[in-house]
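Engineer: Sequence isn't available, so here's the structure alone:
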């Protein structure tokens, strides 16, 4: 994937902010894809499509750039995951990307990540459900519009040294999830009757599972929204002269 400045900008963010080794990404990069507005319109792709067995709605992540991860191809082919499993998204924080990739899977709250730190339960999943709900699950959503909300994909500020522009950056994962392994729950963003995503009902926006191997990481997603030019690094040093 070349020729798109947005895609290249997202690549610079990965290198500068996430500090990831190239080995976590596919060497071929054949499924790297830019879904910025211009690239999506030129591609002629529909916004939504059907996938999996049984079939389920899936959406393209418009406004994001996808970087293909180095997944286990033999597992994908043997289990026909790309044909039979459903597509979903997992919003997260920039600091959580590396622990997830080190484990090569989405983790449950309470898991001990590489280095000994404990994965804490996100408060959104304890405050917004009833008392009988068990928040110790892996949460994904079929809707990219849902996971890009600040409760899930928390933004981090980043200055692109190449353009001197400050961005709000968000990160998420595109995953495959095994049909039958997950339960479906409604949105917990207090959206009321306002529909969050035209392709999914509000009562079907959260999928959750305790089955770690039921999700396979497929792509790292990056979204950048410009804030302002960051001129402070380039301002000349003025000398003040006082006259009496």
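Structural biologist: Structure's in. What do you need? If you're wondering where the values come from, they're calculated on a predicted model, not measured in any experiment.
Engineer: Please make it C-alpha for all contacts and neighbour counts, starting now.
Structural biologist: Fine.
Engineer: Just give the nearest non-adjacent residue to residue 165, would you?
Structural biologist: residue 229 (4.3 Å; CA to CA, 6 or more residues apart in numbering).
Engineer: what's the burial count for the one you found?
Structural biologist: 13 (other CA atoms under 10 Å).
Engineer: That one and residue 166 touch, don't they?
Structural biologist: Yes: the pair residue 229 and residue 166 passes the contact test of CA atoms under 8 Å, sitting 6.0 Å apart.
Engineer: If we go by neighbour counts, what in the helix or strand where residue 41 lies is buried?
Structural biologist: Element membership of residue 41, judged by DSSP states H and E, is helix 37-43. Residues of helix 37-43 classed as buried: 39-40 (neighbour count, 16 or more other CA atoms under 10 Å).
Engineer: Please apply the same query to stretch 151-170.
Structural biologist: Those would be 151-155, 158-160, 164, 166-170, for stretch 151-170 by 16+ other CA under 10 Å.
Engineer: Roughly how far does the residue nearest to residue 165 sit from residue 41?
Structural biologist: Between residue 229 and residue 41 the distance is 27 Å, computed by CA to CA, to the nearest Å.
Engineer: helix/strand/coil for the residue sitting nearest the centre point of the chain?
Structural biologist: Nearest to the mean C-alpha position of the chain, counting by CA atoms, centre = their mean, stands residue 172 at 1.0 Å. Following DSSP: H, G, I helix; E, B strand; the rest coil, we place residue 172 in the strand state.
Engineer: Find the nearest non-adjacent residue to it, please.
Structural biologist: Residue 172 sits nearest to residue 91 (CA to CA, 6+ apart), 4.3 Å away.
Engineer: And for residue 37?
Structural biologist: Using CA to CA, 6+ apart, the nearest residue to residue 37 is residue 63, at 6.0 Å.
Engineer: So what's the gap between the longest strand seen in the chain and the chain middle?
Structural biologist: Counting residues, the longest strand in the chain under DSSP state E turns out to be strand 215-229. Centroid separation for strand 215-229 versus its chain: 6 Å, with CA atoms, centre = their mean, to the nearest Å.
Engineer: here comes the other one, which I'd like you to weigh against the first:
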């Protein structure tokens, strides 16, 4: 893990050098650690000087939507992210930065990368040169905008969300060349399966609880399909809801038709493909004001679960017998469902949204009706 963080730190420094057009020579990958430390220290100094200069210019700028304000905000975010990577104290934030750097590295491989000069060449030339080693670019993601519009329609308290941990997994933001599964670390035997074609909105969590239990290093990642009112109750309560619980809107959580009766338990899955099945994540109709199109919307909670607190079991939707194929090509059906009745062993760190365009279909559920019609929902 230490070697990976070192490589990520070097790559991130090179990306920031190109992005902010710093006057630096980027070392070759095989350069020594001491050479890279000299490079990184100078990069950091230049970023701070650039920020100071922008602050002086902003004193004369009144339009907060100007490009200068946007550049200053992005520069500050990059500086803070690099500090997080240096300190390595916030495991969740470090993992997000690692994914960001790896994603940008994969995207940049599609574009021409200019030849870079080594530190030894710098010593012979005695001059600084702007080396745009990578072409940094921003992709405007329409899918993210649509999912954000849906979330705004729910009208949930903004205090629940941690936007710095938002992540889009559409084909543009997370290309097919990126891996489908990660192994988080040696302390966690459970794989992280990427929720392709979903948008994940970060949720605020209890950082004290996270630190005490080391959830980012040791707890398994899973998904739980549900409906908006049940999701809101669980996020606000910061704990799972079991059948029989009274939700914030006054309704009682009951077992929906088609589910196993008398099962007072909470079910999750390591793959979102199973958690998003209609039995769990009931589809809702959503009409966007952005593009005037109609979509089928689903929401799934991303969870962190304490190892040893859940039972791993086979699927209960009879998919194999009906379709003759597993739900997921990574997790077999015999291990695809996790069951627990232990409160306090599940933490919600993300709300996942998926939109699918509707073609020649009519749905009775709408995003506006969902709050009124969800009197019988299963967790």
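Structural biologist: Nice, thanks for sending it over. Since the model is a prediction, treat every value here as computed from it, not as a measurement.
Engineer: Now do the same contact list for the residue nearest to residue 37 of the first structure.
Structural biologist: Residue 63 of the first structure makes contact with 35-37, 223, according to CA atoms under 8 Å, 6 or more residues apart in numbering.
Engineer: Residue in the second structure paired with it?
Structural biologist: Using TM-score structural alignment, the partner of residue 63 of the first structure in the second structure is residue 197.
Engineer: On the three-state scheme, its match is what?
Structural biologist: From three-state DSSP, the assignment for residue 197 of the second structure is coil.
Engineer: Quick check: it vs residue 170 of the second structure, distance?
Structural biologist: 4 Å.
Engineer: still on that earlier bit, under the alignment, what does the residue nearest to the centre of the first structure map to in the second structure?
Structural biologist: Using TM-score structural alignment, residue 172 of the first structure lines up with residue 300 in the second structure.
Engineer: ok, now which ones touch the residue nearest to residue 165 of the first structure?
Structural biologist: 164-166.
Engineer: Give the residue farthest from the middle of the second structure.
Structural biologist: Relative to the chain centroid, the second structure (CA atoms, centre = their mean) has residue 124 farthest, 44.8 Å.
Engineer: What's the match for that one in the first structure?
Structural biologist: Counting by TM-score structural alignment, residue 124 of the second structure has no partner.
Engineer: SS state for residue 124 of the second structure?
Structural biologist: helix.
Engineer: number of nearby residues for residue 68 of the first structure?
Structural biologist: With other CA under 10 Å as criterion, residue 68 of the first structure counts 22.
Engineer: Which helix or which strand is home to it?
Structural biologist: strand 65-68.
Engineer: What's residue 237 of the second structure aligned with over in the first structure?
Structural biologist: By TM-score structural alignment, residue 237 of the second structure lines up with residue 103.
Engineer: count of residues packed around its match?
Structural biologist: Residue 103 of the first structure: 11 neighbours (other CA under 10 Å).
Engineer: try the one 4 residues further on
Structural biologist: One way to gauge burial is a neighbour count; for residue 107 of the first structure, by other CA under 10 Å, it gives 22.
Engineer: Could you do residue 200 of the first structure as well?
Structural biologist: 16.
Engineer: how about the aligned residue in the second structure for residue 200 of the first structure, what does it touch?
Structural biologist: Using TM-score structural alignment to pair residues, one finds that residue 200 of the first structure aligns to residue 331 in the second structure. Residues in contact with residue 331 of the second structure (CA under 8 Å, 6+ apart) are 270-271.
Engineer: do that again at 10 Å, thanks
Structural biologist: With contact set as CA atoms under 10 Å, 6 or more residues apart in numbering, residue 331 of the second structure has these partners: 191, 193, 269-271, 274, 337.
Engineer: Same check on residue 33 of the first structure?
Structural biologist: Residue 33 of the first structure touches 1-2, 7, 39-40, 61, 64-68, 219, 221, counting by CA under 10 Å, 6+ apart.
Engineer: try it again with 8 Å
Structural biologist: Taking CA under 8 Å, 6+ apart, one finds 1, 65-67 in contact with residue 33 of the first structure.
Engineer: which position in the second structure aligns with it?
Structural biologist: Matched to the second structure by TM-score structural alignment, residue 33 of the first structure sits across from residue 167.
Engineer: Roughly how far does the equivalent of residue 142 of the second structure over in the first structure sit from residue 32 of the first structure?
Structural biologist: Applying TM-score structural alignment, one finds that residue 142 of the second structure aligns to residue 5 in the first structure. Distance of residue 5 of the first structure to residue 32 of the first structure, computed by CA to CA: 14 Å.
Engineer: quick one, which of those two is more surrounded?
Structural biologist: Each of residue 5 of the first structure and residue 32 has its neighbours counted (other CA under 10 Å); residue 32 has more, 20 against 11.
Engineer: re the thing from before, A strand includes the match of residue 200 of the first structure, no?
Structural biologist: No: assigned with three-state DSSP, residue 331 of the second structure falls outside any strand and is coil.
Engineer: mind listing the strands for the stretch 1-150 of the second structure?
Structural biologist: For the stretch 1-150 of the second structure, strands defined by DSSP state E, counting those that start in this stretch do not occur.
Engineer: so where is the longest helix along the second structure in the first structure?
Structural biologist: Taking DSSP state H as the criterion, the second structure has its longest helix at helix 33-58. With TM-score structural alignment applied, helix 33-58 of the second structure matches no range in the first structure.
Engineer: And for stretch 213-222 of the second structure?
Structural biologist: Going by TM-score structural alignment: stretch 213-222 of the second structure matches residues 79-88.
Engineer: buried set for the matching stretch?
Structural biologist: 81, 84-88.
Engineer: Next, check these against the helices and list the overlap.
Structural biologist: 81, 84.
Engineer: Pick out whichever of the buried residues of stretch 79-88 of the first structure sits closest to residue 97 of the first structure.
Structural biologist: The nearest member of those to residue 97 of the first structure, counting by CA to CA, is residue 88 at 16.6 Å.
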